[in-house]
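J.: coords please:
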Amino acid sequence: MSVTDEAIARIREMIADGRLKPGDRLPKEADLAALLGLSRNSLREAVRALSLIHVLDVRQGDGTYVTSLEPERLLEAVGFMVELRHNSSLLEVFEVRRLLEPAATARAAERITAEQLAELELEMQRAEAAETLEQLVEHDLQFHRMIVAAAGNQVLAALLTQLNSPTVRARVWRGLTQDGAQARTLAEHRGIVAALSARRGDLAHACALVHIAGVEEWLRASVQAVEDQPPA
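T.: Reported below is the predicted structural model:
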């Protein structure tokens, strides 16, 4: 383990055991380095690394603070990493969604409130009234965010939100190139809402699986078609 990695581990331990809590200001650099038995350079590198993944917030002229440690912030780095990947890796993102999101949708069928169902219905109506493909895709993203949020697991909701964001271009691409894709998306959303309204976790799982797997298979075929093209 490098000295910087050790410094990261020591700060992480302080947060994990409660010596540093969300919103706390870290001791001055010299004091914290002495407390942890580290050089100031090693501590500085550790703070920089932890700020990049939103564990620490460095405020110029004010000090360094522990962030809220909310899953949404901590998992932002996942979305950034996925954005840098190529189409073949995007397939892996859809595979993860296929593994996780149907289970979240089934859980949502057990936990969703009447108010959340009403909001989901309004979101469906907004999607059906969308005038552009880009608007429809944005409503599509919001639709999925709302369902996963209704499952009541903040970590899962944050993870799926980060995995959904990099798929926007693929969804627009599908809408432009696949006949009937927009109407199919809306119809499949309707099926998911019906399953949620009926409190049918098994049916909600099946509807979400068919919906996500359909997009995944379209993307797989599209990527393969591009790879099979002879070089110019």
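J.: Every contact and neighbour count from this point should use C-alpha atoms.
T.: Noted.
J.: Residue nearest the middle of this protein, spatially speaking?
T.: In the chain, the residue lying closest to the centroid (C-alpha atoms, centre = their mean) is Gln162, at 2.0 Å.
J.: quick one: that residue and Arg73 touch, right?
T.: No: counting by C-alpha atoms under 8 Å, Gln162 sits too far from Arg73 to count as a contact (10.1 Å).
J.: quick check, the residue nearest to the centre of the chain in a helix?
T.: Yes: read with DSSP: H, G, I helix; E, B strand; the rest coil, Gln162 is one of the residues of a helix.
J.: For Thr185, see how far away it is.
T.: Distance, Gln162 to Thr185, using C-alpha to C-alpha, to the nearest Å: 21 Å.
J.: Please apply the same query to Glu115.
T.: For Glu115 relative to Thr185 (C-alpha to C-alpha), the value is 23 Å.
J.: Comparing the two, which residue is more hemmed in?
T.: In this view Glu115 and Thr185 are compared by other C-alpha atoms under 10 Å, and Thr185 has more residues nearby, 20 against 9.
J.: Following up with a second sequence; could you model it the same way so I can compare the two?
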Amino acid sequence: MAVTDDAILRVREMIMSGELKPGDRLPREADLADRLGLSRNSLREAVRALSLVRVLDVRQGDGTYVSSLRAGELLGALSFVLDLHRSEESVLEMLEVRRILEPAATANAALSVSEEDIEELRKLCDATEQAGSVEELVEYDLQFHRRIVTAAGNNYLAQLMDTLAGPTVRVRIWRGISQGGAVDRTVAEHRAIVDALEARQPDLARSWATVHVAGVEQWLRDLG
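T.: Next up, the predicted model:
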């Protein structure tokens, strides 16, 4: 194991054990390196790596702190990685992950969705139907799916799905441009999902969400 990797594991263990909690300031570099039996250089590299994935927050002139460790912060690094992988194969794999996770989230949402959520989802369906551009269509579509996953009540899942949505935006835009009737199909599938949510039917909501996400995935596969 590389020295820097070992240093990362040591710091991670301190966080996982609760010795270092969100918001805590790390001991001075020299003290921490001595305590962990590490060189200051290897500890410095570990801190730099953990700050890149937002586990640690390096504040110039103040010290290094454990971040809040909130899902949104930690998944920000994943968003950066996904943005670097925009090949057709990579996007297909991201869509496959969506097809696995989003129907489950939609089924959960059917058990906890509020009347306010339903009303907002129907407004988004109407807005999508009246969208004046493909870009507007994509934005309303993103809002629609975000609202449903948020209603499922799992913050980590909501953040993950939001992160996965970014790299697929380009696919959705090209789908709208290339396929006739894309708006009609999108709205019809959205309304079917909302109907299932309002009826509190998790299995039906899951099925419609699967059909909806799988449609984009299959279109890209056929295109290739």
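J.: TM between them?
T.: The TM-score (TM-score structural alignment, normalised by the length of structure 2) is 0.95; 223 aligned residues with a C-alpha RMSD of 1.3 Å.
J.: How about the residue nearest to the centre of structure 1, nearest residue that isn't a chain neighbour?
T.: Gly79 (4.5 Å; C-alpha to C-alpha, 6 or more residues apart in numbering).
J.: what does Leu111 of structure 2 give?
T.: Spatial nearest neighbour of Leu111 of structure 2, excluding adjacent residues (C-alpha to C-alpha, 6+ apart): Arg200 at 6.0 Å.
J.: now swap in Ala192 of structure 2 and tell me
T.: Trp208 (6.8 Å).
J.: do you know how far Leu219 of structure 1 is from Glu227 of structure 1?
T.: 12 Å.
J.: Looking at these two, which is more packed in?
T.: Taking other C-alpha under 10 Å, Leu219 of structure 1 and Glu227 do not tie; Leu219 has more neighbours (21 against 10).
J.: What's that one aligned with over in structure 2?
T.: In structure 2, the residue paired with Leu219 of structure 1 according to TM-score structural alignment is Leu220.
J.: so that match touches Leu92, yeah?
T.: Yes: contact criterion C-alpha under 8 Å: Leu220 of structure 2 and Leu92 qualify, at 7.4 Å.
J.: Need the three-state assignment for the residue of structure 2 most remote from its centre.
T.: The outermost residue of structure 2 relative to its centre, with distances by C-alpha atoms, centre = their mean, is Asp34 at 38.0 Å. Assigned with three-state DSSP, Asp34 of structure 2 falls in the helix class.
J.: swap in Gly152 of structure 1?
T.: coil.
J.: How about Val58 of structure 1?
T.: Following three-state DSSP, Val58 of structure 1 is assigned to strand.
J.: Which residue, other than its chain neighbours, is closest to it?
T.: That would be Thr64: by C-alpha to C-alpha, 6+ apart, it lies 4.4 Å from Val58 of structure 1.
J.: how deep is that neighbour tucked in, by neighbour count?
T.: 20.
J.: give me the number of residues near Leu101 of structure 2?
T.: Leu101 of structure 2, neighbours per other C-alpha under 10 Å, totals 17.
J.: Now it: which helix or strand?
T.: Per DSSP states H and E: Leu101 of structure 2 is located in helix 88-112.
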